[in-house]
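Undergrad: next one to model:
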Amino acid sequence: MTSLTERAEMAASGEQPAAPTVPQYTAPPAGEPLPVFDFEDNPAYPTPEMVPVHIAWLRVRHDVRSVAKNDQHKEKNRDTGQTYVKYNFRGIEAALNAFGPATLRHGVNVLAVDMTTSYRDTTSSRNSKMREATLVTTWQIMGPRGDSLPLLKSAGESLDSGDKGTAKAQSLALRALLFNTGMIPTGDPEPEAAHVERGEAPQRSATDYRDEILNPKTTPGRLEQISYELGNARMLHVLVPNENGDEETLDALGMRIYQERTKGGEA
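TA: Modelled structure (predicted):
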């Protein structure tokens, strides 16, 4: 490197200083480990301890400890217009916010090295056209010394009406990898921590649901909730006699009645 005086003299004489030499990265031959990064020559970066990958990953887990279910899935009640929280969850941003700083601190890289995808066209419970994306990703977790854990796999699945299905499935696969491989709890109290003795609520019968669906006083908003309940109870495809005496699945019956009532302006 030239000094300030030498550069001033070059400028006065019209001579141009030589461009600085930038070292070029050359990938190692296949099968050989990656070179160790010299953190001592790069003081702008933190210096992780050069430990084996299983120790580095253990330290990442130690730093993360737990990630709470602070994200909320909200829906709007079609009758009242009020928004309510349907359930809490841990999203991809929560995973990245927890693991990102910890992996940097300990020199750990999480790399997607292979991906298998499949797609199919389907419809939602309200007959909207959707695209289902299913994705299996192979991951490599690499430590500060260039060694790696055995390859790991995780899956993600999503439904989308546009072009975001693959991205959603990728995010779910990464979230599953981080939380499952990291064995990260939510920090919530154990369900057994509070003991309440009560009788089990009996599951509603298919006939009971059919009668409520056909009841003229049942609103479209309640029909949507019934569809959700039937899905959880695995009763969507149970056959029941409809108002004409013909057999029809609860899912098809509910969808038909919902469409009839929303066409009439009741939505």
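Undergrad: CA atoms for contacts and neighbours, from now on please.
TA: OK.
Undergrad: what are the ranges of the helices in the stretch 151-267 of the chain?
TA: 165-182, 206-214, 220-232, 250-263 (DSSP state H, counting those that start in this stretch).
Undergrad: quick one: list the elements packing against the third one.
TA: For helix 220-232, the helices and strands in contact under the criterion 3 or more C-alpha pairs under 8 Å, 6 or more residues apart in numbering; DSSP states H and E are helix 250-263.
Undergrad: list the buried residues of the helix it packs on.
TA: For helix 250-263, the neighbour count (16 or more other C-alpha atoms under 10 Å) marks Leu250, Asp251, Leu253, Gly254, Met255, Ile257, Tyr258 as buried.
Undergrad: tell me the one of those residues nearest Glu49?
TA: Minimum distance to Glu49 across these is 57.7 Å, recorded for Asp251 (C-alpha to C-alpha).
Undergrad: now the second one, please; I'll put the structures next to each other:
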Amino acid sequence: MGLRENAAKAAGREVAAEEPREAAVDVASNLTEPDLGDLTKDAESASAVIAWSRVMGEVRAIAKSEKFEGGRAGRFNFRGIETALNSFGPACRKHGVLVIQHRVETEYRDISTSSGGKMRECTALVTFRIYGPDGSFFESQAAGEASDSGGRSTPKAQSIALRTLLINNGLVPTEDRDADAVHFERAENPVRPAVSYVDEVCDPRTSAGRLRQIHHELKSMRQLGALVTNEVGDEEAIGDLVVRLGKERAGGGAE
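TA: As a prediction, this is how the structure comes out:
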């Protein structure tokens, strides 16, 4: 008996005969969402882990629909605590899941604003217990940070921790476009031909420092051995030409 049959037997379901591999591949390629089956089956005896997975099956995505404007942070879209609660609350009640704040560890400091005002900043590390219908639970931690001038920094930080817990533990996507969905290849930079340097190299106004830079550019493009016509009409490797003229302009010193 395979893994599929064992899982079905534990759930009290019959297992249909497995389709040929070719047919299974065709069906799978057309699915946009997995078939989660009956999410309320055996709800009263479900463990915390099973019940939470069923909540995850209900909350498929939460878009960044809330907007923040103003302040030094500028403008941006975000998913606030109310949006997270509106999505997870009904699903948790449906599947008998309790998200309980079990322990809070806080740190505080006083900060000054750019306008000279005073605010209290709170950093909260919150331990949550997620209970299932059968009374089992698992713990998870999330941190939140907030500042306020009127004594509300602690509940703000706890709210942020709860939002973080729900979204992260629920693996909730935003439905935004995947940053890796667009593939592109970098175009190679065109290589400058060695002959295009000749006029500049032979110009007596070109400094020895610039000649050293040209030598480096030619070396990086592996063109030091390229043959060009020098200042007297002879054929010469451009690397040798640059070195020779560089020494002449430096008064015969080393390059």
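Undergrad: TM-score for these two?
TA: Here the TM-score for the pair of chains, by TM-score structural alignment, normalised by the length of the second structure, is 0.53; 146 aligned residues with a C-alpha RMSD of 2.5 Å.
Undergrad: just to revisit the earlier point, can you list the helices of the stretch 151-267 of the first structure in TSV and add distance to Leu152 of the first structure?
TA: Shown next, in TSV, are the helices of the stretch 151-267 of the first structure (distance: least, C-alpha to C-alpha, whole Å):
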stretch	distance to Leu152 of the first structure
helix 165-182	8
helix 206-214	43
helix 220-232	31
helix 250-263	38
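Undergrad: from these, which stretch is densest packed?
TA: Ranked by mean neighbour count, the helices of the stretch 151-267 of the first structure are led by helix 165-182 with a mean of 20 (mean count of other C-alpha atoms under 10 Å).
Undergrad: which part of the second structure matches that one?
TA: Across the second structure, the stretch matching helix 165-182 of the first structure (TM-score structural alignment) is residues 153-170.
Undergrad: neighbouring contacts of that stretch?
TA: Residues outside stretch 153-170 of the second structure that contact it (C-alpha atoms under 8 Å, 6 or more residues apart in numbering) are 55-56, 59, 80-81, 84-85, 88, 106, 120-126, 140-147.
Undergrad: taking the residues you listed, please make a PyMOL selection of just the buried ones.
TA: Only the buried entries of those go into this PyMOL selection, using 16+ other C-alpha under 10 Å:
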select buried, resi 55+56+59+80+81+84+85+88+106+120+121+122+123+124+125+126+141+142+143+144+145+146+147
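Undergrad: Val108 is in contact with Trp57 of the first structure, correct?
TA: Yes. Trp57 of the first structure is in contact with Val108 according to C-alpha atoms under 8 Å; the separation is 7.1 Å.
Undergrad: joint contacts of the two?
TA: With C-alpha under 8 Å, 6+ apart as the test, Trp57 of the first structure and Val108 both reach Gly143.
Undergrad: what range in the second structure matches stretch 6-15 of the first structure?
TA: Stretch 6-15 of the first structure covers no residues of the second structure once aligned (TM-score structural alignment).
Undergrad: likewise for stretch 208-222 of the first structure?
TA: Stretch 208-222 of the first structure lines up with nothing in the second structure when matched by TM-score structural alignment.
Undergrad: now do the same end-to-end measure for that stretch.
TA: Taking C-alpha to C-alpha, to the nearest Å, the first and last residues of stretch 208-222 of the first structure lie 14 Å apart.
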